[in-house]
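>>> next comes the sequence, and after it the predicted model I'd like to discuss.
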Amino acid sequence: MPLARTADLLAAAVQARRGLPAFNVITLEHAEAITAGAERAGAAVVLQLSQNAVAYHGGRLLPLARACAELAAAARVPAALHLDHVEDFELLRAAPAAGFSSVMYDASRLAPAENVKATARAVEWAHRHGLHLEAELGRIGGKSGEPPLDAHAPGTRTDPAEAAGFVADTGVDALAVAVGSSHAMTTRTAALDHALIRRLAAAVPVPLVLHGSSGVPDTELGAAITAGMVKINIGTALNTAGTAAIRAELGAHPELVDPRRYLTPAREAMTGVVAELAALVVDSPAGRA
């Protein structure tokens, strides 16, 4: 089916009162696993390519983006492309021509007033070029190799009143909020603040996004969607499964040099994780009106 648009998938998820799974792509095997796993689960899906992943590929956006677009368009479920955690405005400018319908512009490292100013500029440009724009308010740790932030530290969580003001001042289409998760968690031990999620969902008129979902247990994840989270971002869980499969294959067959022999089980392991988590996300009822 044709390449879907993130805004349409989010609107459908809100209307159906369910979550929308979004998985991060680093290699072609990730993209293949995401589309195959989403098909297995019968779930619409967002394929996300981050600025860090673009840097890993030598700063070249188009090769992997075009491969993702082809896989998404060929999928038997609706699939959209999203450019994630963009800090470079020039990368934002490259998104429409590369097939992305949405971008997460990340100015969260800036002081609050500067975050608003930078994000509003990004929103204005994005909307003129047909892009849905997501932003972040609060401190979600674990980015770019930094250690996971203490999600319970004072000042870490997103304040509902500040979030409502941020959305009004910037015009963003979706908001990533800090409610107890952290990027790059390899264990599923995060405890989310579900009361805060409900308050945020009531205060903010756009879909809420949960970053760092790999570290969130199934029951916590389902409860977060019930409380009002809509877009659920998952990345490290795929890397954990894929790397474990590679280690097992090379450990059992140390003579291997053909990457197809160990990337095949890695891709299948990631496919299984996508299918399991995508099914969980779409089957959990959302709490937004």
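Okay, I see it. Numbers count the residues shown, from 1 in each chain.
>>> from here on, just use CA atoms for contacts and neighbour counts.
OK.
>>> ranges for the strands of the protein?
20-25, 45-50, 79-86, 102-105, 132-137, 174-177, 208-210, 229-234 (DSSP state E).
>>> could the ones you listed go into CSV alongside mean neighbour count?
Below are the strands of the chain laid out as CSV (neighbours: other Cα atoms under 10 Å):
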stretch, mean neighbour count
strand 20-25, 28
strand 45-50, 27
strand 79-86, 26
strand 102-105, 27
strand 132-137, 26
strand 174-177, 25
strand 208-210, 26
strand 229-234, 27
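>>> which one, of the ones you listed, ends up nearest to residue 270?
strand 20-25 (10.6 Å; Cα to Cα).
>>> any idea how far that closest one is from the middle of the chain?
From the chain centre to the centre of strand 20-25 is a distance of 5 Å (Cα atoms, centre = their mean, to the nearest Å).
>>> neighbouring contacts of it?
When contacts are defined by Cα atoms under 8 Å, 6 or more residues apart in numbering, strand 20-25 is touched by residues 9-10, 13, 30-31, 34, 44-50, 53, 230-235, 274, 277-278, 281-282.
>>> equivalent analysis for stretch 97-106, please.
By Cα under 8 Å, 6+ apart, stretch 97-106 touches 5-7, 61-62, 65-66, 69, 80-87, 92, 95, 119, 122, 130-136.
>>> ditto for stretch 53-72
Against stretch 53-72 from outside (Cα under 8 Å, 6+ apart): 3, 25-28, 31-32, 35, 47, 49, 78-81, 98-99.
>>> change it to 6 Å
Stretch 53-72 is contacted from outside by 26, 79, 98, using Cα atoms under 6 Å, 6 or more residues apart in numbering.
>>> which residue is nearest the middle of this structure?
Among the residues of the chain, residue 233 comes closest to the average C-alpha position under Cα atoms, centre = their mean, at 3.0 Å.
>>> contact partners for that residue?
22-23, 210-211, 213.
>>> what's the closest of those to residue 246?
residue 23 (19.9 Å).
>>> nearest residue to that closest one in space, please, no chain neighbours.
residue 234 (4.8 Å; Cα to Cα, 6 or more residues apart in numbering).
>>> now do the contacts for that neighbour.
23, 213-214.
>>> kindly report the same for residue 266.
242, 245-246.
>>> any chance of the contacts of residue 234 in TSV, with distance to residue 265 too?
Output for those, formatted as TSV (distance: Cα to Cα, whole Å):
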residue	distance to residue 265
23	19
213	23
214	20
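>>> tell me which of the residues you listed is nearest to residue 177?
Once Cα to Cα is applied, the member of those that ends up nearest residue 177 is residue 213, at 11.9 Å.
>>> straight-line length of stretch 38-47, end to end?
10 Å (Cα to Cα, to the nearest Å).
>>> here's the one I want to compare it with:
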Amino acid sequence: MSTGRTAPGGTWLITPPSDGRLKAALRAQPDVALLDLEDSVPPYGKESARTAALAHFNSGTVRGATVLGLRVNAPGTVHGLKDLVAIADAGLRDTLVLVPKVEAARDLELVAQALQETAAGVRICALIETPCALFRLDDIFASPVLGGVVFGAADYAAATGCRRTSSSLLWARSSMAAAAAAHGIPSIDSPYFDLKDPQGLRREAQEARDLGFTGKGAIHPDQLPIIRAAFCPTEVEVAQAQAVVKAADRADGQLVRADGQMVGPPLVAAARAVLDRAQNKPKPVPHGGNQ
């Protein structure tokens, strides 16, 4: 299991650091609000985006329970190195840094070394988005500095030439979720990019939950209620879990029948996990936040 600081699961809202979008993001109360310095910022805007992002950390903006983080540029690039120097110089603490294009544990450990003296408490997360990374999951996920992982479907599909469909990405997504569970770290599924297709988002979020991801990314506040609903147990699931746990408690560790099923330790553990998720169910968030 990773010994790094663990990142939150749940909803991760990715947003550019400019144009007032952070305020809209925070109103939607994601578990993580991730200011993006990479894909959403053109090369000519990197310097100003970096300055704007760091200003948000020092502005005293009320974040509630939301963790504020940064998706930096790849550390092997000039802008990635500048991002790390800026974070270190600013002395950011207790924040989250998402590192793109991770293909080895060493990529993460170099980031940790760069930040360890002045940026204490940083949770370092890996963006897994290349075929090479998928074949090195055990090495990457065993890193003691790793606090969580995010799947990058768009870059992975571009690198492999596959379509961005459920069947095409099934192996990559299930491999990531399983490896993360084996190492005891949260795993966040890729965002759904079609803002005009809420049914597609609902379907993909439910698939992510079923595969074992602990959360999902979003690119707009209006996507968050759908993602939350997908990851919260239904009333039927809660009732079934309660029946299993009640039967197991009465049986004192012995196999027992509940709702027509034979209940053993794996089913009991799964039922308790469902009840834990139900107890942590977030409060409803109003629709309508705009970036």
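On my side now, so go ahead. Because the structure is a prediction, the values reported are computed rather than measured.
>>> the residue nearest to residue 23 of the first structure pairs with which position in the second structure?
Aligning on TM-score structural alignment places residue 234 of the first structure opposite residue 218 in the second structure.
>>> so how far is residue 152 of the second structure from its match?
Taking Cα to Cα, one finds residue 218 of the second structure at 12 Å from residue 152 of the second structure.
>>> kindly report the same for residue 113 of the second structure.
In terms of Cα to Cα, residue 113 of the second structure sits 24 Å off from residue 152 of the second structure.
>>> higher neighbour count, those two?
Remark: of residue 113 of the second structure and residue 152, residue 152 carries more neighbours, 21 against 10, as counted by other Cα atoms under 10 Å.
>>> for that one, which residues are in contact?
128-129, 190.
>>> what number of residues lie near the corresponding residue of the second structure for residue 74 of the first structure?
Residue mapping for residue 74 of the first structure onto the second structure gives residue 62, with TM-score structural alignment as the criterion. Residue 62 of the second structure sits with 10 neighbouring residues when counted by other Cα under 10 Å.
>>> can you pull the contacts of residue 62 of the second structure?
Counting by Cα under 6 Å, 6+ apart, residue 62 of the second structure has no contacts.
>>> same question for residue 235 of the first structure.
23-24.
>>> ok, it to residue 171 of the first structure distance?
On the measure of Cα to Cα, residue 235 of the first structure and residue 171 of the first structure end up 27 Å apart.
>>> then residue 227 of the first structure?
Residue 227 of the first structure is 23 Å from residue 171 of the first structure, by Cα to Cα.
>>> before we move on, the earlier item: so which of the strands of the first structure gets nearest residue 184 of the first structure?
Nearest of the strands of the first structure (Cα to Cα): strand 229-234, 9.6 Å.
>>> what does residue 218 of the first structure align to in the second structure?
Counting by TM-score structural alignment, residue 218 of the first structure lines up with residue 202 in the second structure.
>>> neighbours of its match, how many?
19.
>>> and for the one 4 residues further on?
Counted with other Cα under 10 Å, residues neighbouring residue 206 of the second structure total 20.
>>> count the residues that sit near the closest residue to it other than its chain neighbours.
Of all residues not flanking residue 206 of the second structure in the chain, residue 230 sits nearest, at 5.2 Å (Cα to Cα, 6+ apart). A count of neighbours around residue 230 of the second structure, defined by other Cα under 10 Å, yields 22.
>>> where's the equivalent of residue 230 of the second structure over in the first structure relative to residue 191 of the first structure, distance?
Per TM-score structural alignment, the equivalent position to residue 230 of the second structure in the first structure is residue 284. Distance of residue 284 of the first structure to residue 191 of the first structure, computed by Cα to Cα: 17 Å.
>>> ends of stretch 218-238 of the second structure, how far apart?
End-to-end distance (Cα to Cα), stretch 218-238 of the second structure: 26 Å.
>>> that stretch: which residues count as buried?
218-233, 238 (16 or more other Cα atoms under 10 Å).
>>> also stretch 183-194 of the first structure?
183-185, 190-194.
>>> residue 158 of the first structure: which of these is nearest?
residue 193 (10.6 Å).
>>> I'd say residue 185 of the second structure and residue 146 touch.
No: using Cα atoms under 6 Å, residue 185 of the second structure makes no contact with residue 146, being 8.1 Å away.
>>> what's the burial count for the corresponding residue of the second structure for residue 167 of the first structure?
Mapped onto the second structure by TM-score structural alignment, residue 167 of the first structure lines up with residue 141. By other Cα under 10 Å, the residues close to residue 141 of the second structure number 27.
>>> what about the helices in the first structure?
6-16, 28-41, 51-56, 62-74, 89-94, 112-128, 160-170, 194-203, 218-227, 236-252, 259-283 (DSSP state H).
>>> Serialize those helices to CSV and add fields for distance to residue 104 of the first structure.
Output for the helices of the first structure, formatted as CSV (distance: least, Cα to Cα, whole Å):
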stretch, distance to residue 104 of the first structure
helix 6-16, 11
helix 28-41, 19
helix 51-56, 10
helix 62-74, 15
helix 89-94, 9
helix 112-128, 10
helix 160-170, 13
helix 194-203, 19
helix 218-227, 20
helix 236-252, 18
helix 259-283, 20
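>>> looking at these, which is nearest to residue 289 of the first structure?
helix 6-16 (7.8 Å).
>>> could you measure from residue 196 of the first structure over to residue 169 of the first structure?
21 Å.
>>> look at those two and report which has more neighbours.
More crowded of residue 196 of the first structure and residue 169, by other Cα under 10 Å: residue 196, with 20 against 13.
>>> mind checking what the more buried one lines up with in the second structure?
Under TM-score structural alignment, residue 196 of the first structure pairs with residue 175 in the second structure.
>>> what about the nearest residue to that match once chain neighbours are set aside, neighbour count?
Closest residue to residue 175 of the second structure apart from its sequence neighbours, by Cα to Cα, 6+ apart: residue 134 at 7.7 Å. Neighbour count for residue 134 of the second structure, taken as other Cα under 10 Å: 21.
>>> which residues touch the alignment partner in the first structure of residue 134 of the second structure?
Residue pairing (TM-score structural alignment): residue 134 of the second structure is matched to residue 158 of the first structure. By Cα under 6 Å, 6+ apart, residue 158 of the first structure lies in contact with 138, 177-178.
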